[in-house]
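Colleague: Predicted model and sequence below, questions to follow.
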Amino acid sequence: MPVYQHILLAVDFSPQDSQVVQKARILARQTGAKLSLIHVLDNIPMPDTPYGTVIPLDTQISYAMLETEKQKLNEVGDGLEIDPDRRWLVWGEPRQEIIRIAEQEKIDLIMVGSRGRHGLALLLGSTANSVLHHAKCDVLAVRLQDD
């Protein structure tokens, strides 16, 4: 029985993503695990107004942004030869969505990139730290270095 059977790779499309992608490829190959991919869309522009929060719904811009994110996900997925039915592009809070998909798909290892945090960012935490503390499976946080 392999150490890991199903790895979920979480990407944010930062320039350093290639580091965690390469390590996920190697680990999946070494363990014989199947590999899945997730990207969580969490940056919805929501300006405050005196009457509450308004979500600007410019259909053309939203559609173009979504298509760009889909294209990036498919490029990574194609490069890793991940079956399209094991690729997720979801809206929401990254920690919650990564953990939700991991539980739904019976993932036994989540791989995420982790940047060194300092000051206020260290106190507030990160997606990697939050996933580490809430996931029911193993989590591998890959330290990302600036290119």
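Modeller: Cool, the structure landed.
Colleague: CA only for contacts and neighbour counts going forward, please
Modeller: OK.
Colleague: Please enumerate the strands of the chain.
Modeller: Assigned by DSSP state E, the chain shows strands spanning 6-10, 34-41, 48-49, 52-53, 87-91, 109-114, 138-143.
Colleague: Turn those into CSV, including mean neighbour count.
Modeller: Output for the strands of the chain, formatted as CSV (neighbours: other CA atoms under 10 Å):
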stretch, mean neighbour count
strand 6-10, 24
strand 34-41, 22
strand 48-49, 9
strand 52-53, 10
strand 87-91, 17
strand 109-114, 24
strand 138-143, 17
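Colleague: Please render those strands as JSON lines that adds distance to Val131 to the earlier fields.
Modeller: What follows is these, written out as JSON lines (distance: least, CA to CA, whole Å):
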{"stretch": "strand 6-10", "distance to Val131": "10"}
{"stretch": "strand 34-41", "distance to Val131": "13"}
{"stretch": "strand 48-49", "distance to Val131": "29"}
{"stretch": "strand 52-53", "distance to Val131": "28"}
{"stretch": "strand 87-91", "distance to Val131": "16"}
{"stretch": "strand 109-114", "distance to Val131": "8"}
{"stretch": "strand 138-143", "distance to Val131": "7"}
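Colleague: Put this next to the previous one:
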Amino acid sequence: MSNYTKILVALDIYAESHPVLEKALQIASSSKHINIVYVTVPMVNYQPFGMAYEGDFFNDLCLQSKAKLKELADKFKIPETQIFSPVGNPADEIHNTANDIKADLIVIGTHGRSGLKLLLGSTANGVLHGVKCDVLAVKV
């Protein structure tokens, strides 16, 4: 049995996230130990006279994100109370969610496509900085 009882799986619901979730399920003794999070990045439109938020479009995006996350949770039998969909900076919100649920492991996918973040990717790299628990980066 795993020593991890509170696993937070950070997903990109618009990419192939099944390998990340499946890896977390291999580590967990059951899906009741899995929590999933998808962070919606706020959409800000910079206009010549200030900033404006993309109202209805952004609200629809948040609702679609929650629906996709719930669909994944249902498929893997993860309770609805263990689904999180905050809005903000992905690394910060993953840290906040991990702290709130007292996670002992964060599982995150990584693409690692370019630049200094070649090995991990920007979100995975951001999660590593300042994290208070173990992190498993899964290559997707």
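Modeller: Good, I have the coordinates. Please read these numbers as outputs of a predicted model, since none were measured by experiment.
Colleague: where does the TM-score land?
Modeller: The TM-score (TM-score structural alignment, normalised by the length of structure 2) is 0.87; 139 aligned residues with a CA RMSD of 2.3 Å.
Colleague: about what we covered before: the strands of structure 1: which one's closest to Gly79 of structure 1?
Modeller: Across those, Gly79 of structure 1 has its closest neighbour in strand 34-41 (11.5 Å, CA to CA).
Colleague: related to what we said a few turns ago, quick one, which of the strands of structure 1 gets closest to Ser62 of structure 1.
Modeller: Closest of these to Ser62 of structure 1 is strand 34-41, at 11.7 Å (criterion: CA to CA).
Colleague: What is the closest one packed up against?
Modeller: Strand 34-41 of structure 1 sits against strand 6-10, helix 17-31, helix 59-79, strand 87-91, helix 94-104, with contacts defined as 3 or more CA pairs under 8 Å, 6 or more residues apart in numbering; DSSP states H and E.
Colleague: how about 6 Å then?
Modeller: Other helices and strands packing on strand 34-41 of structure 1, by 3 or more CA pairs under 6 Å, 6 or more residues apart in numbering; DSSP states H and E, are strand 6-10, strand 87-91.
Colleague: The first one aligns to what range in structure 2?
Modeller: Mapped onto structure 2 using TM-score structural alignment, strand 6-10 of structure 1 covers residues 6-10.
Colleague: cool, the last one as well?
Modeller: With TM-score structural alignment applied, strand 87-91 of structure 1 matches the range 83-87 in structure 2.
Colleague: Mind listing residues that contact that stretch?
Modeller: Applying CA atoms under 6 Å, 6 or more residues apart in numbering, the external contacts of stretch 83-87 of structure 2 come out as 35-41.
Colleague: at 10 Å what do you get?
Modeller: Residues outside stretch 83-87 of structure 2 that contact it (CA atoms under 10 Å, 6 or more residues apart in numbering) are 8-10, 34-43, 62-63, 65-66, 69-70, 72-73, 93-94, 96-97.
Colleague: separation between whatever residue is furthest in space from the centre of structure 2 and Pro42 of structure 2?
Modeller: Using CA atoms, centre = their mean, the residue of structure 2 lying farthest from its centre is Phe49. It sits 33.7 Å away. When distance is defined by CA to CA, to the nearest Å, Phe49 of structure 2 is 19 Å away from Pro42 of structure 2.
Colleague: And Lys32 of structure 2, by the same measure?
Modeller: 30 Å.
Colleague: just Pro90 of structure 2 next, same as before
Modeller: Here the distance between Pro90 of structure 2 and Pro42 of structure 2 works out to 10 Å (CA to CA).
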